[in-house]
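**Q** What follows is a predicted protein model with its sequence.
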Amino acid sequence: MSLQHFSHQHPLVFIASHGHEIEKVNCSACGELVSGSSFGCVECGFYLHKQCVEAPAEMNHPFHRNHNLNLFTRNPYLAGTIICDFSRKTCENFVYHYSCNLDFHIKCALFSHSIAEKKNVEFQDISRIDPSINTGNVTEELKKAECFACRKPLLDSIYFSPNCGFYLHAKCVDLPAEINHLFHQEHPLFLQFNSQRLSCKICQKPQGPEFVYCCSPCKFALHIQCATIPTKINQPFHRKHPLILQSVDECLPCQICQETTNLNDFVYFCSICKFVLHIRCVSSPLIIEDKLHHEHSFTLFPRQVLYCDACGTLGNYVPYICSTCGIFVHKNCISVPRVIKFYRHQHRIPHTYFLDQNESEPWECRFCLEEVNTEHGSYFCSKCNYIVHVKCATKNSRWYYEVDSTETEEATDSDEPVDLREIHPHNLILSGDIRDFKQCHGCLLPIDTSYCYCSQCDFFLHKACAALRAKKHIWFHYCQKLLKLTSGCIFQCCMCKYFTSGFAYTCDKCKERFCLRCSLLSDMPKCEGHEHRLRRFTGESKELCRGCGTSVHAFICKPCNFNLDWNCITLPLKTQHSFDVHLLNSLITLMITIIQEVIIVIFVKRKGIPNIGFIIV
């Protein structure tokens, strides 16, 4: 018996079984080893399984109702490889394809078609494996494997043995082909390959070509899991009303994880009480253990409480409780780091539930400037009486990193002053003679106190600038590495944006440079003429600077409503005007200014920096 197959120019002869001499030939359609009966052209070495010969040239697939799939004997694309949308493996042989970019290996197309038609003959002789019972033969491949239908981990539930060549949950084989859903009452939803890559309307996550329940004309799709979750639930921690699965046009915090929902997200919602639960949080674990951050386990508490004891945040939420310590915490606060290094402070800061201080005055967070409720947790440095809210310290992952509390703390600043021989080749002499105008080469400010000078050249340093630390922690520098004192180049300060030729504190890691005026500024500076210290405010609102009138993030004094921006707070108390009545000082100042301007203009032009109207300091 022979037949003419469209994939080959010669008639194919029926072969009942393969002898030993040709037992290792592969099927030209599916690429697998030929066994049992087949059709072949011995002359060309072309063989097809009987099942592959019977595969239709055009398939009306129940899981793809939009159009028929055509069988190609070679890559239908001009370039690149084909990835099967069912098995996610490379297709090197026959492939079912349509212009919607849906591709199936011939074996995958036939196998999934039989599932769709409920002709599950393939599964009758295949054992179902329960991963909770059969744990002895779990390979690394099975641990990583996904169900070909739902794309969830294979070992989540009972599955079919992979001897059939496909990984499938037993429950996915029995999925109904058609459902009606409350969220799309116009049409039924069909179990389909997601060839249009539609996002799930409930969880909003973008999807690949795996199975979804879909209405193609309306471009409405639901995950298999999302399509089967209940639309109404009752929860012990919200007994007043049922929670309804719906889209919410407000951004509200989930009562378990405290993460704010996105606009129009589907959540479980009580519109009367504004009570929100993420879908994923409905199945939150009853017990959580995190020995790294807390020595005891936490249990879900089926009531709402007002405060989180770990972060001190006010607001009704469903907590986890440590019955040993008697604390209620947010689910996310179970993993609050015990010790952190916060970029605003030079020391490590431990998390604490108790302040070993006898202060009667309220504590103010050094970041947001709001009061810290010391009845609950906070980050506190006992060396400096530095306190910060947990939420403020951990708001941005760039601002902090977790520290092992058992490790020895490194030095925060270098105790050694800079070696002046690295700054200037000659010895410097200390002097108190300030009759003539002199300018410090470190901070570039006029000298009106004791200073060091070089007798061989015009090089002057304030006494304080000559004693600067060789390495220093800069409180506003995210990198949190110690910065090294450097000199000898023209640079733009990364904080104030001024060009300068003075000393800089430089980060070896990120190469940022900061001028002395910015580097030496405290995070709580004292402004002459104002009785209180100012604090750096980094909230969402902006304050009006009392110096220049600009609306910016500023240093503020809340009791006095007094604000100064960065450039105004770093202005020197004294300076030399170019038209000062003292002619010699005026001429010297004018000459220095002109020389500096010429040097910096040459530097800017060579570097190709655009003219931004920089200021010489």
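**A** That came through fine. Numbering: from 1, shown residues only.

**Q** CA only for contacts and neighbour counts going forward, please
**A** Noted.

**Q** OK, contacts around residue 463?
**A** Residues near residue 463 by CA atoms under 8 Å, 6 or more residues apart in numbering: 430, 449, 450, 451, 452.

**Q** got it, and residue 568?
**A** Counting by CA under 8 Å, 6+ apart, residue 568 makes contact with 547, 548.

**Q** Spell out for me which residue occupies the centre of the protein.
**A** The chain has residue 397 as the residue nearest its centroid, 8.4 Å off, counting by CA atoms, centre = their mean.

**Q** That residue: which element?
**A** Using DSSP states H and E, residue 397 falls within no helix or strand.

**Q** Doesn't residue 340 lie inside a helix?
**A** No. Under DSSP: H, G, I helix; E, B strand; the rest coil, residue 340 falls outside any helix and is assigned strand.

**Q** That one contacts residue 348, correct?
**A** Yes. At 5.8 Å, residue 340 counts as touching residue 348 under the criterion of CA atoms under 8 Å.

**Q** Tell me the residues that contact both of those two, please.
**A** residue 403.

**Q** Most neighbours among the contacts of residue 463, which one?
**A** Counting neighbours by other CA atoms under 10 Å, the top entry in the contacts of residue 463 is residue 451, with 22 neighbours.

**Q** right, and that one touches residue 431 too?
**A** Yes. Residue 451 is in contact with residue 431 according to CA under 8 Å; the separation is 5.5 Å.

**Q** which residues touch residue 535?
**A** Contacts of residue 535 by CA under 8 Å, 6+ apart are 366, 369, 523, 524, 525, 555, 556, 557.

**Q** Name the nearest residue to residue 58, sequence neighbours excluded.
**A** residue 70 (4.6 Å; CA to CA, 6 or more residues apart in numbering).

**Q** Mind checking what helix or strand follows the helix or strand harbouring that neighbour in sequence?
**A** According to DSSP H and E, residue 70 maps onto strand 69-72. Under the assignment DSSP H and E, the closest C-terminal helix or strand after strand 69-72 is strand 82-83.

**Q** Packing partners of that next one?
**A** strand 90-91, strand 102-105 (3 or more CA pairs under 8 Å, 6 or more residues apart in numbering; DSSP states H and E).

**Q** Among these, which comes closest to residue 422?
**A** strand 90-91 (62.0 Å; CA to CA).

**Q** Does residue 114 fall in a helix, a strand, or a coil region?
**A** Under three-state DSSP, residue 114 comes out as helix.

**Q** Contact partners for the residue nearest to the centre of the chain?
**A** Here residue 397 is in contact with no residue (CA under 8 Å, 6+ apart).

**Q** returning to that earlier point: take the contacts of residue 463 and keep only those in strands.
**A** In strands, judged by DSSP state E, the following of the contacts of residue 463 are found: 430, 451, 452.

**Q** show me the residues around the first one that make contact.
**A** Just to be clear, that refers to residue 430. 450, 451, 452, 453, 463.

**Q** also this one, for the comparison:
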Amino acid sequence: MDGGNPRCPLSHPTNPHTLSKSGQITKFGCFTCGKKAPLSKRDRRFSYYCITCDVSFHKGCHIFPRKLTHPYHLQHPLTFTFPDYESGITSDSFDYETYRTAVKCHSQFIITYSLKKPGSIECSWCGKNIEDDCFYRCSICNFYLDLSCSQSIPLLLVANPKSHQHPLVFYRRPLLTPCDACGLVNVLDPSYACFQCNYMVHQSCIDLPRVIKITRHRHRLSHIPCVQSPVSPCGVCYQKVENKYGLYSCNRYEDHSYVVHSKCATHENIWDGKELEWEPEEPENIEDILPFKKVGTDMIKYFSHEHNLKLEKYDAVRDAEKLCQACVCPINSRDFYNCIHCDFFLHEVCAGLLRKLDHALHKHTLILDPYPRDSYYLLDCPICSRGSTGFRYICSISNCNSHRIGIDIRCILVPDHFTHESHEHPLFISTSFKAEIRCQGCQKECMQSYLQCTICIFIMCYKCATIPTEVSYKHDKHPLSLCYGEKADDTYWCELCEKEVNPRNWFYTCNICCITIHLHCIFGSSSYMKPGSIFDYNYSKLEVLRNSNSTRPQCTRCGDRCPGYIYFKRKRDKHPVTFSCSVQCLEGG
């Protein structure tokens, strides 16, 4: 048998025939679906033909039998069916002899049935709309099975399941009651039963790992079938956990003070996929994660800097040129570490960031990366979408898709239980990846992770959650406070751009001096870019420069004078130097 060509489905396994590629379907039509024309434009390239049997198949139809006895519907055989929405009928496939005889005598040989409107046919097993060109159908029961479900053949018996002490038998109906292993109702998941124990379990829950580690908790978790008393909410979704179903519980606490739903704990965005039942626990070594060592009174040796740093007390003197190397924010409100040999500053809080940590925003351990990026396209944080030249946390697994994409330290510093002044209830980290989730702060679509309230419908993106509640403004001796919108119809004007401020949006204000300023006028589009940074950008060098009041360059893109405290200078071989006042003008040009 030729290994390069598929076997003809009509041939016997002991004497197989191979199919060869053909440019067109023969006059008899496709043997499986009965249609002579291609099923779709992508199938016009070739079909399959069996010389021995003298039959043709569409590409794709050759892998599906005409009649199918499937565990999802053992009462009757299922017939491969091709829908014709234009004529409003379905055409069941037919046996080989009828097929050849009918064509020769030019008689009608296709059995027809009424058909619903396009897209209204649902798979009787998974409940999804059938989008395929063909499907399987039982004409007696009007049972429909899409091609994806038809290829899923579950085992009829699981002899030694991990989750139960007895063999499990395939349950031939969608499970409409909660699964004993996860507590969820999911009719899309095939189920198994132990009738001796009245135990029902999803196919995907049979082999749930017994011991795992997730980054939201410092200890390992074990899967247990139930607990005697009510338990705390789930440590991932913060919803109620039913104690009579399977769940994951912390190994260290016998009172089950930390529990997680089975499906939450093993979600692909939460769990790293490693089962730890037989793996010894690694001892925690605090020396490996501390970022500095004390070398004297108020003196430290930071792991990524060559000189010692000295702790300085904030003297209330503003200096816009003193920026923290980690968060790229001014040194103007708290104590900081200063290098006496070079221009290197760290807030005391930022200096204490651990070199390695587990965080709810990623399923693998994260490591602190203090070194500058060499590419402009690696600056954006995947959590808040802001570009920054400061420190970031990257994945410790080199082959992870997120290894080179760094999470901004501002997002890392947001705690699991987050209290924000704009909302009365605590907010929790969510990674549900739902489509079109909008932030109540900026009204924009959230990134892959966001913060949500479990009591009411309130969502906040990380960009809004990490906006400072107070900022300094050079033309006001008082700090500006963040206002979270007002219901009043008063008219406000921005101190910087002199345009109207929508009072329903967030803005900065000084109630003493009656000043209001847009958020984007305070931060701009690149507020966390440190002057002096240089990157590769589209086969050119991009430099971040400080903007002074006396020498404001003209933006090459929009023609305005650069208004922010920094601007971009781009150099390309054999091209004139260009200036950009913002990220929008840089990327738009």
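**A** Received it, and whenever you're ready, just let me know what you need. Just so you know, these numbers come straight off a predicted model, no measurement behind them.

**Q** With both chains overlaid, what TM-score comes out?
**A** With the length set by TM-score structural alignment, normalised by the length of the second structure, the two chains reach a TM-score of 0.56; 422 aligned residues with a CA RMSD of 5.2 Å.

**Q** before we move on, back to that, for my notes, please list the helices and strands packed on strand 82-83 of the first structure in TSV and give distance to residue 230 of the first structure and mean neighbour count for each entry.
**A** Formatted as TSV, those follow (distance: least, CA to CA, whole Å; neighbours: other CA atoms under 10 Å):
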stretch	distance to residue 230 of the first structure	mean neighbour count
strand 90-91	38	17
strand 102-105	32	25
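
**Q** can you list contacts of the helix ranked longest in the first structure?
**A** The longest helix of the first structure (DSSP state H) is helix 583-607. With CA under 8 Å, 6+ apart as the test, helix 583-607 of the first structure has contacts from 436, 437, 490, 499, 576, 577, 578, 579, 580, 610, 616.

**Q** buried set for it?
**A** 585, 586, 588, 589, 590, 596, 600, 604 (16 or more other CA atoms under 10 Å).

**Q** which residue ranges form the helices in the stretch 351-500 of the second structure?
**A** 409-412, 462-465 (DSSP state H, counting those that start in this stretch).

**Q** What is the corresponding segment of the first structure for the first one?
**A** Yep, that's helix 409-412 of the second structure we're talking about. Counting by TM-score structural alignment, helix 409-412 of the second structure falls onto residues 516-519 of the first structure.

**Q** Only the buried subset of the contacts of helix 583-607 of the first structure, as a PyMOL command please.
**A** PyMOL command restricting the contacts of helix 583-607 of the first structure to the buried ones, with burial defined by 16+ other CA under 10 Å:
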select buried, resi 490+499+578
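
**Q** Which of the contacts of helix 583-607 of the first structure fall in strands?
**A** Using DSSP E, the contacts of helix 583-607 of the first structure in strands are residue 499.

**Q** Can you name the two of the contacts of helix 583-607 of the first structure that sit furthest apart?
**A** Greatest spacing in the contacts of helix 583-607 of the first structure, by CA to CA: 436 and 610 (36.9 Å).

**Q** Please enumerate the helices of the stretch 151-300 of the second structure.
**A** 262-265.

**Q** For it, which segments count as strands?
**A** For the stretch 151-300 of the second structure, the strands defined by DSSP state E, counting those that start in this stretch cover 157-158, 168-171, 191-194, 199-202, 211-212, 221-224, 247-250, 259-261, 292-296, 299-302.

**Q** out of these, which comes closest to residue 16 of the second structure?
**A** Across these, residue 16 of the second structure has its closest neighbour in strand 157-158 (30.4 Å, CA to CA).

**Q** what about residue 69 of the first structure, neighbour count?
**A** Using other CA under 10 Å, the number of residues around residue 69 of the first structure comes to 24.

**Q** I figured it was touching residue 95, is that so?
**A** No. Under the criterion of CA under 8 Å, residue 69 of the first structure is not in contact with residue 95, lying 9.4 Å apart.

**Q** of the contacts of helix 583-607 of the first structure, closest to residue 323 of the first structure?
**A** residue 499 (58.6 Å).

**Q** For the equivalent of the closest one over in the second structure, which non-adjacent residue is spatially closest?
**A** Counting by TM-score structural alignment, residue 499 of the first structure lines up with residue 387 in the second structure. Distances taken as CA to CA, 6+ apart place residue 380 nearest to residue 387 of the second structure, at 4.1 Å, with adjacent residues excluded.

**Q** and that neighbour, what does it touch?
**A** With CA under 8 Å, 6+ apart, residue 380 of the second structure has these contacts: 386, 387, 388, 405, 406.

**Q** at 10 Å instead, please
**A** Contact partners of residue 380 of the second structure, counting by CA atoms under 10 Å, 6 or more residues apart in numbering, are 386, 387, 388, 389, 405, 406, 407, 408.

**Q** distance of the last one from residue 49 of the second structure?
**A** Counting by CA to CA, to the nearest Å, the gap between residue 408 of the second structure and residue 49 of the second structure amounts to 58 Å.

**Q** Next: residue 272 of the second structure.
**A** Counting by CA to CA, the gap from residue 272 of the second structure to residue 49 of the second structure is 46 Å.

**Q** ok, now residue 394 of the second structure?
**A** For residue 394 of the second structure, the distance to residue 49 of the second structure - CA to CA - is 53 Å.

**Q** Same question for residue 412 of the second structure.
**A** 60 Å.

**Q** Give me the neighbour count for the nearest residue to residue 175 of the second structure once chain neighbours are set aside.
**A** Leaving aside its chain neighbours, residue 175 of the second structure sits nearest to residue 187 (5.5 Å; criterion: CA to CA, 6+ apart). Residues lying near residue 187 of the second structure (other CA under 10 Å) number 17.

**Q** Test my guess that residue 187 of the second structure contacts residue 177.
**A** Yes. With contact defined as CA atoms under 10 Å, residue 187 of the second structure reaches residue 177; the gap is 9.0 Å.

**Q** Can you name the residues that contact the residue of the second structure sitting at the aligned position of residue 567 of the first structure?
**A** Per TM-score structural alignment, the equivalent position to residue 567 of the first structure in the second structure is residue 463. With contacts defined as CA under 10 Å, 6+ apart, residue 463 of the second structure is in contact with 383, 384, 385, 386, 410, 411, 439, 441, 442, 446, 447, 450.

**Q** Identify the residues contacting the third one.
**A** Meaning residue 385 of the second structure. Counting by CA under 10 Å, 6+ apart, residue 385 of the second structure has contacts 379, 407, 408, 446, 447, 462, 463.
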